[in-house]
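> sequence? don't have it. structure:
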């Protein structure tokens, strides 16, 4: 069951201890191989360090990434008996804003690290804003290096107050503060004896128990069709009339017998069967991948949408959206012509207007901006050649999000979040 998987992003300024924290989670949950640990211990001894430097477990990937060699966001995997975890380790620098957007866009939770000595930095505010812009449902502020401020309750509460004031301006639903020392393991996996004043859970306990099932939209049925299945197997007569529509459920709960509407035709029918790789099921919900068989013979193709008759996404050609621009080679300007990939549908779009560019550090809106450059975020108006079946991003991250593609190079140049559509 995919509900056993928690995807979370880690963010923080350089040297806030992200690599050490991830290393500590991997080490204390016994998710690293002995030869990896041996290599880390050997390297640490060679550097004259008394204990294994757990940051080395991820620094190899980080060095590779920051040189731009192969990967933008380093993904790490570990598991405990309660849950499987996918960590998106996002870089801290402002020039990697697009990487933070990539890592956080699919995350259930974001962990923002703050150095207890330095307190709230510009980057901390930027990461918190991006997490709220991307509607990450749960935000954890991990105040790290508490050992270097003598595990001071006063210092922790000071940072807590300052960040809470800033977060009040953002759209943050669930905010938790945890004082930790990633280096020594305080409150990472086990509760710390050095901070008896802290009565909350350890970071891992929080990650294992945060409730994410209700974060997904189970009300608005959305099923973007990815592929039409026609087996045509002459040796199996049962498959002669098999016509299924495969895709990933983006919202709501689907059951055999349910009345549904097909977009763009507006024709109504009912679900006959729901088929998975393991056989038929009685219901489907996000993020399951299934094949639907319908009672009526409707012309359905890739990019179409199946929804409820009285609960539809907007069928829109004019879309207002927040855009994170990701291309180092070109800028976004009014009249730019691009491709939009929204769920399983691809269409030509033109940028009608750039309303403002947003300073992600001060939240100031520059309404005089003429373009968006690499790592900049702004609100734009797009005109699509074909209707897109969209929801607002705040209602559904899957049907409210999209990417922009350069039609000449096929490069992904931007990521967008629908604010309004008509």
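Done, it's in. Remember, predicted model here, so these are calculated numbers, not experimental data.
> From now on I want contacts and neighbour counts done on CA atoms only, so please keep to that.
Fine.
> residue ranges for the strands of the stretch 301-422 of the chain, please.
305-307, 314-325, 337-342, 345-358, 365-366, 377-390, 401-405, 412-421 (DSSP state E, counting those that start in this stretch).
> closest to residue 6 out of these?
strand 401-405 (20.0 Å; Cα to Cα).
> Determine the set of other helices and strands touching the closest one.
In terms of contacts (3 or more Cα pairs under 8 Å, 6 or more residues apart in numbering; DSSP states H and E), strand 401-405 is packed against strand 337-342, strand 412-421.
> Report the inter-axis angle for that strand versus strand 377-390.
110 degrees (axes from the mean of the first three to the mean of the last three Cα atoms, to 10 degrees).
> thinking again about what came up before, between the helices and strands packed on strand 401-405, which one is closest to residue 280.
With Cα to Cα as the criterion, residue 280 lies closest to strand 337-342 of the helices and strands packed on strand 401-405, at 28.2 Å.
> The closest one packs against which elements?
strand 345-358, strand 401-405.
> Give me whichever of those is most buried.
strand 401-405 (a mean of 23; mean count of other Cα atoms under 10 Å).
> Buried residues in the longest helix belonging to the chain, which are they?
Using DSSP state H, we find that the single longest helix of the chain is helix 153-167. Neighbour counts over helix 153-167 (16 or more other Cα atoms under 10 Å) mark 155-156, 159-160, 163, 167 as buried.
> is it possible to export the helices and strands packed on strand 337-342 to TSV including distance to residue 177?
Listed next are the helices and strands packed on strand 337-342 as TSV, based on distance: least, Cα to Cα, whole Å:
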stretch	distance to residue 177
strand 345-358	27
strand 401-405	29
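> now for those, which one comes closest to residue 206?
Residue 206 sits nearest to strand 401-405 of all the helices and strands packed on strand 337-342, at 27.8 Å, using Cα to Cα.
> try this one side by side with the last:
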């Protein structure tokens, strides 16, 4: 029993020694950390605060110049004649004569006989009808003499009333026959006139479908004709662009320019807006504006572009580019479309007295977009500001900038370098 108590005492002593060991170890670690922290604090290197030198961003700029001409409203379309029609006869028959304009694709005037069909039967019918009219008229004249004589005899009692009535009945019958023959004459004249096809307007021949000797039916196409002296282009225009054309809906004739490329050369025509469609296109929501060439013979060129064949006419189905003159607003500037940010902000370079300049963010009103060029309205634009065309990742009003063209250095040419050597 005494030995068991000794074992318990030694057990307690062992546990106490282990606890004491861990306590001493923890204290040593804490003491070492504190001592190390003090040592590092006493021997630390002092860092001096120095201002950070930030690089100044280089930008490209262009000058802002107000427009000195009307806004260009551009469109495209194909040249078409003012009128184009299929020439045909109301009746059938054999073609016996064609106008030279049809055979040679030439020019004709209104009222010219373009096609003549065989009219021998109609002429014979008309001649027969005229002969019948003359015969009936002769009988009617004879009846008038007989009636006058019969009336005299009746007055003297020499002839009967029945004889007088018979003569009067013959007169009425002959008068009715004469009216019928005169109506038949008019019908024969109409039938004869329908054997002739006349030009409904001044123009030229686009194509022909028959030759002399061809038998055609009524309504069959003989040739296709058009107004050569009047050409036009239907141009689709957006609503926003149409609102910039002065007098478009009030009957005015806005000025336009038409350009057509032919054989690599560009030819120009003066034109005017002739009419505007009363409806919007269902799919594109654009307005059809018709531009008519003022004088198809008055052809201009870009620079001195000529062809050995001579200037071409405004040919049907030619692809044309049209520029309609819009309004001429004040305080409006053309800029690259990429220089307009968020649809209304411009980045401007304001030069300073020292080297470089600063960024100024200015609000502008978008007036018109013409391809890669936008027209914006800027009220009270300060002088000497330049438009920044460089893309900036972070644009802040007042940030320091440098213009590339202000830093340009004259580089000597090879000849100058040789002279210096």
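Arrived safely, thanks for sending. Please read all numbers here as calculations on a predicted model, not as lab measurements.
> Quantitatively, what TM-score do the chains reach?
Put the two chains on top of each other and the TM-score (TM-score structural alignment, normalised by the length of structure 2) is 0.20; 133 aligned residues with a Cα RMSD of 6.8 Å.
> sorry, back to before: who wins for proximity to residue 46 of structure 1 among the helices and strands packed on strand 401-405 of structure 1?
Closest among these, using Cα to Cα: strand 412-421, at 42.3 Å.
> Thought residue 324 was touching residue 72 of structure 2, still the case?
Yes - Residue 72 of structure 2 is within contact range of residue 324, at 6.0 Å (criterion: Cα atoms under 8 Å).
> Those two - which one has more neighbours?
Per other Cα atoms under 10 Å, whichever of residue 72 of structure 2 and residue 324 has more neighbours is residue 324, with 24 against 20.
> and that one, that one's in a helix?
No - counting by DSSP: H, G, I helix; E, B strand; the rest coil, residue 324 of structure 2 is not found in a helix; it is strand.
> picking up where we left off before, now the buried residues of helix 153-167 of structure 1 in a markdown table, with distance to residue 276 of structure 1?
Output for these, formatted as a markdown table (distance: Cα to Cα, whole Å):
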| residue | distance to residue 276 of structure 1 |
| --- | --- |
| 155 | 53 |
| 156 | 49 |
| 159 | 48 |
| 160 | 46 |
| 163 | 45 |
| 167 | 42 |
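> Would you tell me which of the helices and strands packed on strand 401-405 of structure 1 gets closest to residue 100 of structure 1?
Residue 100 of structure 1 sits nearest to strand 412-421 of all those, at 11.6 Å, using Cα to Cα.
> Which elements pack onto the closest one?
strand 314-325, strand 401-405.
> quick one on the thing from earlier: looking at the strands of the stretch 301-422 of structure 1, spot the one closest to residue 111 of structure 1.
Closest among those, using Cα to Cα: strand 314-325, at 20.7 Å.
> quick one: that closest one to strand 377-390, angle?
Per the same axes, to 10 degrees, the angle that strand 314-325 of structure 1 makes with strand 377-390 is 150 degrees.
> Okay, buried residues for strand 314-325 of structure 1 please.
Buried residues in strand 314-325 of structure 1 (16+ other Cα under 10 Å): 315-325.
> rewinding a little: can you add distance to residue 354 of structure 1 and give the helices and strands packed on strand 401-405 of structure 1 back as CSV?
Shown next, in CSV, are those (distance: least, Cα to Cα, whole Å):
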stretch, distance to residue 354 of structure 1
strand 337-342, 13
strand 412-421, 13
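> Adding mean neighbour count and distance to residue 126 of structure 1, write the ones you listed out as TSV.
As requested, these are exported to TSV (neighbours: other Cα atoms under 10 Å; distance: least, Cα to Cα, whole Å):
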stretch	mean neighbour count	distance to residue 126 of structure 1
strand 337-342	22	26
strand 412-421	22	17
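> To residue 357 of structure 1, which of the helices and strands packed on strand 412-421 of structure 1 lies closest?
Set against residue 357 of structure 1 and scored by Cα to Cα, those come closest in strand 314-325, at 9.4 Å.
> list the helices and strands that closest one packs on?
Looks like strand 314-325 of structure 1 contacts helix 97-104, strand 377-390, strand 412-421 (3+ Cα pairs under 8 Å, 6+ apart).
> okay, those in CSV with distance to residue 273 of structure 1 next?
Formatted as CSV, these follow (distance: least, Cα to Cα, whole Å):
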stretch, distance to residue 273 of structure 1
helix 97-104, 35
strand 377-390, 24
strand 412-421, 32
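> what about the ones you listed, which gets the closest to residue 353 of structure 1?
Closest approach to residue 353 of structure 1 among those (Cα to Cα): strand 377-390, 5.1 Å.
> List the residues that contact the residue nearest to residue 323 of structure 1 when sequence neighbours are not counted.
Spatial nearest neighbour of residue 323 of structure 1, chain neighbours left out: residue 416 (4.4 Å); criterion: Cα to Cα, 6 or more residues apart in numbering. By Cα atoms under 8 Å, 6 or more residues apart in numbering, the contact set of residue 416 of structure 1 is 321-324, 401-404.
> Recalculate using a threshold of 7 Å.
321-324, 401-403 (Cα atoms under 7 Å, 6 or more residues apart in numbering).
> Can I get those residues in TSV including distance to residue 138 of structure 1?
Formatted as TSV, the contacts of residue 416 of structure 1 follow (distance: Cα to Cα, whole Å):
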residue	distance to residue 138 of structure 1
321	23
322	21
323	22
324	21
401	19
402	22
403	23
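> Let me know the closest of these to residue 125 of structure 1.
Here the nearest of those to residue 125 of structure 1, counting by Cα to Cα, is residue 324; it sits at 16.8 Å.
> Surely the closest one and residue 414 touch.
Yes - assessed by Cα atoms under 7 Å, residue 324 of structure 1 is found in contact with residue 414 at 5.6 Å.
> on that earlier part again, can you check which of the helices and strands packed on strand 401-405 of structure 1 gets nearest to residue 42 of structure 1?
Closest of these to residue 42 of structure 1 is strand 412-421, at 40.9 Å (criterion: Cα to Cα).
> and the angle from that closest one to helix 97-104?
Orientation check (the same axes, to 10 degrees): strand 412-421 of structure 1 against helix 97-104 gives 70 degrees.
> picking up where we left off before, packing partners of the longest helix of structure 1?
Packing partners of helix 153-167 of structure 1 (3 or more Cα pairs under 7 Å, 6 or more residues apart in numbering; DSSP states H and E): none among the helices and strands.
> and the helix or strand that it is followed by with helix 153-167, angle?
Toward the C-terminus, helix 153-167 of structure 1 is succeeded by strand 174-179 as the next helix or strand (DSSP states H and E). Per the same axes, to 10 degrees, the angle that strand 174-179 of structure 1 makes with helix 153-167 is 160 degrees.
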